[in-house]
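Participant: below is the structure, and that's it, no one-letter string:
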């Protein structure tokens, strides 16, 4: 009879562990005269020291965690108790709210919870714009539980990023250093640090699942890092960290049907974070971005085949704005843009992200394919011009436009609203909830072309058309390049 110890027991003895093992008895086996050769495969080995068994991410967390804060935002609407509506009184009695949802002196408050990251010692914090959307009061809690009031320095809905500043910053703040998201590879270890569900600072670990994810739908610049590190509600605005304790992304969205983590989370790459932080440091309240002045489109398999490409890549120049940086650089309709300063682009989202990072001074080089020849063109970096005043019109009279704000179009407006610069008319800048305009289906970015047959080129034209309304409205709008006509009554 022979006695064999399991491998776990041998390791426990060698490494000084306490694991116990049971004796396993096996009957002798007939050994073949010649064993078959072992199949070749990856070399495996057991840990050689206690240190290798006890490998941990704890040192990285100790470096990064003090830089992550909890963000508590609220919108306080002060009303006197005398203005309490009958519906509010009913809700108070039916649901048992002692103050009808009001705080002291009849205040009503909406609340939001998220996370943020300290990015410099002066108390500057980056978070998601949706965490503070419509909020007017913000407090942040440091990792050591100290709380401070913060002001909102900048909101940028197009990137879903916002910058806060601690009003009276204490000494000894620990800003997180920026990493380089372009050096990430699929399979790299990363950690997500935030405040899920408001339970307190939490760290989860995973890998980079994919890079350059688009069509996620949480921002105009859709170019995300995908990770399987658990991200849950409250993690928004928190840090995605590499193993050097550096910030590589801001956690912003999850893919979930239940609201919980399903192992698919998305983070805004740190390159865009740095651009927004730099704008805040320069005193900007609105992020200014470079203007190309060209409409670009995806390259379909058919287009790729017609151009002799092995596979779809790059973005196709569909049209050019006169006197734009694109036209002045020599770009032509039909050119295929393949790269921005050597960084390849495979779709309009990737191009928009790369181009937006270049700032508004100097120039950038675009690699293009024209026919069968590859070229490099230098494009001037500048902002889109405001060729005419926006002259905003907030519609407050009965009409399908009631609750909408409209502005005159210009290259600057087209860039802000992401509409086609070639469209004449007035653009919908915003639509209030639960208004006639919202129920009529008007959307931000719609361009009103005519009302009851009257051409609309300015907001003054629209005001006149609304004043002449007869109860039947025929409205033509351009939405994403498609003309739509609707008829409304009332």
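Facilitator: Structure received. Note that this is a predicted model, so its numbers are computed, not measured.

Participant: going forward, measure contacts and count neighbours with C-alpha atoms only.
Facilitator: Noted.

Participant: for residue 18, what are its contacts?
Facilitator: Neighbouring residues of residue 18 by Cα atoms under 8 Å, 6 or more residues apart in numbering: residue 12.

Participant: how about the helices in the stretch 251-400 of the chain?
Facilitator: Using DSSP state H, counting those that start in this stretch, the helices of the stretch 251-400 of the chain run over 270-281, 301-306, 325-328, 348-356.

Participant: cool, and the stretch 51-200 of the chain?
Facilitator: Using DSSP H, counting those that start in this stretch, helices in the stretch 51-200 of the chain cover 58-64, 86-95.

Participant: any chance of the helices of the stretch 251-400 of the chain in a markdown table, plus distance to residue 2 and mean neighbour count?
Facilitator: Formatted as a markdown table, the helices of the stretch 251-400 of the chain follow (distance: least, Cα to Cα, whole Å; neighbours: other Cα atoms under 10 Å):
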| stretch | distance to residue 2 | mean neighbour count |
| --- | --- | --- |
| helix 270-281 | 60 | 20 |
| helix 301-306 | 66 | 13 |
| helix 325-328 | 81 | 20 |
| helix 348-356 | 65 | 21 |
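
Participant: included below, for side-by-side comparison, is a second structure:
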């Protein structure tokens, strides 16, 4: 990605003939009438070293169907489609959330499809990062670098405590210019329906956010992380005073799941609904139009088991108010499967509380290409409650791939690696992080247990 060319111009005023040479520079005052002038500098001196620039390289693959005339001239064995690879480069930002382990949070769309991820730190150092895991539906990715001992990290704040009007500071790498700081306020909360990603519960801010700020930090005046900058609303990717960030509580929930399970174990409530309009609120005897209206409760879902009904108005999660159905959907999805939540409900004009244990949404598969060279071509997922065995399920194996050559089959369940039990993708990833010279995969195949040796 090319950096934009900045052109500076000045009026030709014959400055040298008008202004006398300056012999001394007067320092700006730090206080007036013995009162310290306000400045963000002390806070930023602590926070900015924890915000990094990210450069990625990769290839986009596209498939183009060839005209039938090609097969006529070159014969029936000529391929019907042509695969093209287009190299790309991209820039973004990231935030160090654990200095000791070298964990860095950024956006999924920043690193999507990247073969190489380079992190540049505040002091100019560069390190290659490894992708630990990402979640496209909420646009979060977790990277790791082999961390030096002197990295800084950002403390994560409780984003549920944010209010419209709170001051915000955005830190990132816009247009590849280098680290840049802008300030503003929280313009709105619980924004959704922007058609950006599947789960939207954005903080809206007027702090200037531009292309390249994606994955950077949105902090409060205490220097605590309140969000990960992810999107802007403006022509040609330019700032118009409307930017969006993923709340820090969502970021924390998602990264914890990626570390524990190797993927996001998304929770599902089992309701369909929409926004609570003023007309609906009046019809159901509710005084405001903030909340999520339930149109339908799905059979055998978490919501049905807890006693929710169509016509209920969900107004809070774990005692914290929600404003929209989109906010409800995003928070439930990122809390994680198996979590117990308390929902505040308005039913027949009366407030009630219901405790719900979230079920697990159908899991997405994870490509094994980045886990180990011998597993290239396989796709994995955590086993579900319908599987009798707990482990990592092989959901697909590409023909003639290395994984196929080593004997992996679709439907296999990996239950052990080098005599250590494997219960989920997180444990498999941790075991492979040790770079064993030989993999002895213990595999459950139907009713039999066997070992596959991968070198």
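Facilitator: The structure has been received and is ready for your questions. None of these values were measured; they are calculated from a predicted model.

Participant: care to give me the TM-score?
Facilitator: Superposed pair, TM-score by TM-score structural alignment, normalised by the length of the second structure: 0.65. Supporting alignment: 319 aligned residues with a Cα RMSD of 2.8 Å.

Participant: which stretch among the helices of the stretch 51-200 of the first structure comes nearest residue 253 of the first structure?
Facilitator: helix 58-64 (20.8 Å; Cα to Cα).

Participant: in the second structure, which residues correspond to that closest one?
Facilitator: Helix 58-64 of the first structure corresponds to residues 41-47 in the second structure, going by TM-score structural alignment.

Participant: now stretch 467-487 of the first structure
Facilitator: Using TM-score structural alignment, stretch 467-487 of the first structure finds no match anywhere in the second structure.

Participant: what sits against residue 287 of the first structure?
Facilitator: Contacts of residue 287 of the first structure (Cα under 8 Å, 6+ apart): 156, 276, 279.

Participant: out of those residues, who's nearest residue 116 of the first structure?
Facilitator: Of all the contacts of residue 287 of the first structure, residue 116 of the first structure sits closest to residue 276, with 14.0 Å by Cα to Cα.

Participant: all strands of the stretch 301-450 of the first structure, in order?
Facilitator: Residue ranges of the strands in the stretch 301-450 of the first structure, as given by DSSP state E, counting those that start in this stretch, are 315-320, 336-340, 343-344, 363-370, 373-380, 393-394, 404-408, 426-431, 447-451.

Participant: how about TSV for the ones you listed, with distance to residue 253 of the first structure and mean neighbour count added?
Facilitator: Compiled in TSV, the strands of the stretch 301-450 of the first structure are given as follows (distance: least, Cα to Cα, whole Å; neighbours: other Cα under 10 Å):
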stretch	distance to residue 253 of the first structure	mean neighbour count
strand 315-320	26	21
strand 336-340	27	24
strand 343-344	25	15
strand 363-370	31	19
strand 373-380	33	16
strand 393-394	32	18
strand 404-408	28	24
strand 426-431	24	25
strand 447-451	30	25
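
Participant: just the buried positions in stretch 222-229 of the second structure, please.
Facilitator: 223-229 (16 or more other Cα atoms under 10 Å).

Participant: cool, stretch 175-192 of the second structure as well?
Facilitator: By 16+ other Cα under 10 Å, the buried positions in stretch 175-192 of the second structure come out as 175-176, 179, 181, 183-192.

Participant: could you tell me where that stretch falls in the first structure?
Facilitator: Using TM-score structural alignment, stretch 175-192 of the second structure pairs with 197-214 in the first structure.

Participant: off-centre distance for that stretch?
Facilitator: 14 Å (Cα atoms, centre = their mean, to the nearest Å).

Participant: the first structure: which residue goes with residue 290 of the second structure?
Facilitator: Aligned partner of residue 290 of the second structure by TM-score structural alignment: residue 313.

Participant: apologies, that question was intended for residue 114 of the second structure.
Facilitator: Counting by TM-score structural alignment, the partner of residue 114 of the second structure is residue 135.

Participant: excluding its backbone neighbours, what's nearest its match?
Facilitator: Spatial nearest neighbour of residue 135 of the first structure, chain neighbours left out: residue 75 (4.4 Å); criterion: Cα to Cα, 6 or more residues apart in numbering.

Participant: burial count for the counterpart of the one you found in the second structure?
Facilitator: With TM-score structural alignment defining the correspondence, residue 75 of the first structure maps onto residue 58 in the second structure. Counted by other Cα atoms under 10 Å, the residues lying close to residue 58 of the second structure total 18.
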